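Asker: 3D, please:
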Amino acid sequence: MRKLHERLQELRPAHLKVVVGFDGFVDEIVEAVDRRHSFASYTRMSNMTQFGERISKAAGLSTNIELVPKTMKLGGNGPIMANALVKLGTSVSYMGALGRPNVHPVFNELVEGCTEVYSLAEPGHTDAVEFDDGKVMLGKMEGLNDIRWAALKEVVGTDKLQAAFSDCDLAATLNWVMTPHLNEIWTGLLELLSPREDGTKPFLFVDLCDPGKRQPEDILEAMDMIGEFSKFYRVILGLNRKEASEIANVRRLRLSKPAEEAELEEIVRALGEDLGFWCLMVHPVSEAGAYVDGEYFHVQGPFTSKPRLTTGAGDNFNAGFCLGLMLELEVDECLALGKAVSGFYVRQMRSPAWQELLDFVALWADKGGEEF
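Answerer: Presented below is the predicted three-dimensional model:
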């Protein structure tokens, strides 16, 4: 971490150009009540097992689970990642479901920070039930059905779309699972793009976002389409540990153990070799691994057992990882930068500014392997 901190002090991200799309959610962070002691006092369910058991025990009967709202914030993988990159100092263009005809107030900070914003549809709504060991996302996503290629061309314009996705350091298309027409958008972009004259390629980051609810044949088709972007970009597929298992099972990868039990290095290498993208990255809660050019990279994160907010942690990790790539850091340093951004986020309930990120990396270096 000392070396990373020293390198970051010499860098600034202000020259970096990013385009992100296409979802948008209003996230309502809630706690599930285990026992209520009075109108003003209750004990929350601290882990997902409690929540699951409460539901399971009511099978064939019924039950009531009280949800206590804690805060409302911008949500959706795209807005959260874009907002983190804005805070870190990059120039961001956002296209997605932020509200139409009027942008929802939870996105005001993002809109003010972005260079350009194009809102195509009403956002979805998520009740994010937070636990110490994870979260349950209860989503309503009707508005995202309006995120289509025709709408993008109408609101943004073909010339601006081509410029935004060509003249950038990073393009990110997120939440394939909840954006039902993203394949259609990918097809439109593939027809619009052309290789750069100088032969260089920007980065394209793709996050499927919990593909388990989609049919295996749909996932396979998505993998093929993502691969087509390799003509124009250095393609990065980012997955959490659950998603990595799901993709490995759909691809019928042969591992030493069931995909859910395989060691991180084994599943990252297997997926990386099988899919053939420029980078395959997987980020469990306490560590992260990436496969690039036949080499495996790994870091342990600054773990905390008491996160204050986990909804959006993965998107903040993705922002930090991609920022590291754009700054031309080594891959293991990019993984560490992702862990630092998400580590700050789960502790402070917001994305860090650039100097705050540097300070957090310095603190991580001081603490070493200690929890903080």
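Asker: drop to CA atoms for contacts and neighbour counts, all remaining ones
Answerer: Noted.
Asker: Spatially central residue for the chain, please.
Answerer: Centroid check for the chain by CA atoms, centre = their mean gives residue 315 as the closest residue, at 2.9 Å.
Asker: does the residue lying closest to that one once chain neighbours are set aside count as helix, strand or coil?
Answerer: Excluding the flanking residues, the one nearest residue 315 by CA to CA, 6 or more residues apart in numbering is residue 81, at 5.0 Å. Three-state assignment for residue 81 (DSSP: H, G, I helix; E, B strand; the rest coil): helix.
Asker: One more, so I can put them side by side:
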Amino acid sequence: MSTPMKRYTDFLQNVRGKILLGCDGFVDETYELVDVRRGPADFTPMKKLKQFGELIVQRADGGVGLELVPKRRCEGGFAINTGRVAACLGLKPRLPGLYGGKAIDPAYEPFAKICELHSLGDPALTIALEFGDGKILMSNLEAVSTLSWSDFEKHFGQAKLDAMFSGVDILGLGYWSLTANFDELFQGFMDQYRTATPPRRMFFDFADIKKKSSESFLRSLELIRSFSGKIPMVLSLNEHEVLELCSRIGVARPELTPAAIGSALAVAREKIGFAELVVHTPEFAVATSVTEGVALALQARQTKIVRLAGAGDSFNGGYLCASLGELSLKERLVVANAVTAFFVTHGFPPNREELAAQIEKAADK
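Answerer: Below is the predicted model:
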């Protein structure tokens, strides 16, 4: 076994830690669109997102009738999509969120034994249109947008909250753009560590930054930065989100190349005062750290795609888990890339043996 692979296998054999992620919950109803139908069970799906967009533009003055074919009804959201990676690696993440009111929704039942699901109510609904090269997500956000920290306090009580937040190594909060009370929830999370031992790091996925105003965005960044001296803050972005981040904080928008993004990311990280910024794309991942500088991990674009919804969250889950060990910045990116590659080609995250095999395949490790 090569020396690089030994570091990964040693990490996977010994990975330990407590992860707490909140606090959303979606049920994703995923469909594909029919392009050409030849018979009751014989059709060609619309494979390109661009094809769908062009069709909408062509018929903008009239109407568009499209046929949906169900693909799956499944769990969705930052907490479960990210946390299931940890669960598949043998960890048992704590996931407060919206997984069902009177009972756990069937979409979440497979995770009830391998995750600590703490449900405050029914999940939100997302309609996902999936193509071979991308997806469209349309969500009814009422359940998520009304969730507040006071709901946590009323539902759990302080004793249960103390137990939930104690001993946490990595704390995560996702989908800022979909959560109306994000700042309040974050403040509630931070209040749990006024006297308790804080986590080793806190992780964020803001999702579609364009959805909310610059004022709201900058206010959230400033609030997070105010706690960065106590807990190292990590923000993960995709290739579109990093461009929006740069525009909103006054950093020149980079070209979508590893070198250009790496340079811009270093400037952006210092400007917003986070410990780490991470960018993931289908072909590479880049990160910058206050202690390790800039790192890059190339990734072969996957072609035999089974599932795209949840790919970014799977990357985040891999990065979070890799952060529990002593891996370098680049090695954490390699682990996250491998989790993503496995997920999009299998439809579910890898276990430890499958992840080691996926890393072994990587040309850049």
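Asker: what TM-score do we get after superposing?
Answerer: Here the TM-score for the pair of chains, by TM-score structural alignment, normalised by the length of the second structure, is 0.93; 362 aligned residues with a CA RMSD of 2.2 Å.
Asker: who touches the residue nearest to residue 315 of the first structure in this structure?
Answerer: Residue 81 of the first structure makes contacts with 315-316, 318-319, as judged by CA atoms under 8 Å, 6 or more residues apart in numbering.
Asker: I'd like those residues written out as a markdown table, with secondary structure and distance to residue 327 of the first structure added.
Answerer: As requested, the contacts of residue 81 of the first structure are exported to a markdown table (DSSP: H, G, I helix; E, B strand; the rest coil; distance: CA to CA, whole Å):
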| residue | secondary structure | distance to residue 327 of the first structure |
| --- | --- | --- |
| 315 | helix | 18 |
| 316 | helix | 16 |
| 318 | helix | 14 |
| 319 | helix | 12 |
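Asker: Between those residues, which sits nearest residue 136 of the first structure?
Answerer: Set against residue 136 of the first structure, the nearest of those by CA to CA is residue 315 (15.9 Å).
Asker: before we move on, the earlier item: so which of the contacts of residue 81 of the first structure wins on neighbours?
Answerer: residue 318 (32 neighbours; other CA atoms under 10 Å).
Asker: Surely residue 206 of the first structure is in a helix?
Answerer: No - counting by three-state DSSP, residue 206 of the first structure falls outside a helix, being strand.
Asker: Distance of the equivalent of it over in the second structure relative to residue 78 of the second structure?
Answerer: Aligning on TM-score structural alignment places residue 206 of the first structure opposite residue 204 in the second structure. Separation of residue 204 of the second structure from residue 78 of the second structure (CA to CA, to the nearest Å): 10 Å.
Asker: more neighbours, these two?
Answerer: More crowded of residue 204 of the second structure and residue 78, by other CA under 10 Å: residue 78, with 28 against 20.
Asker: Contact partners for that one?
Answerer: By CA under 8 Å, 6+ apart, residue 78 of the second structure lies in contact with 21-25, 173-175, 205, 313.
Asker: What remains of these once you look at the first structure?
Answerer: Using both residues aligned by TM-score structural alignment, their matches' CA atoms under 8 Å, the first structure keeps these contacts from the contacts of residue 78 of the second structure: 24-25, 174-175, 313.
Asker: Need the single longest strand in the first structure, by residues.
Answerer: Assignment by DSSP state E gives strand 25-36 as the longest strand of the first structure.
Asker: ok, residues contacting it?
Answerer: When contacts are defined by CA under 8 Å, 6+ apart, strand 25-36 of the first structure is touched by residues 42-45, 51, 65-76, 97-98, 106, 123-131, 141.
Asker: Mean deviation, whatever helix or strand comes next after that strand versus the second structure?
Answerer: Counting by DSSP states H and E, the next helix or strand C-terminal to strand 25-36 of the first structure is strand 42-44. Its match in the second structure and strand 42-44 of the first structure itself, once the structures are fitted together, sit a mean 1.3 Å apart by mean CA distance after the TM-score superposition for the first structure.
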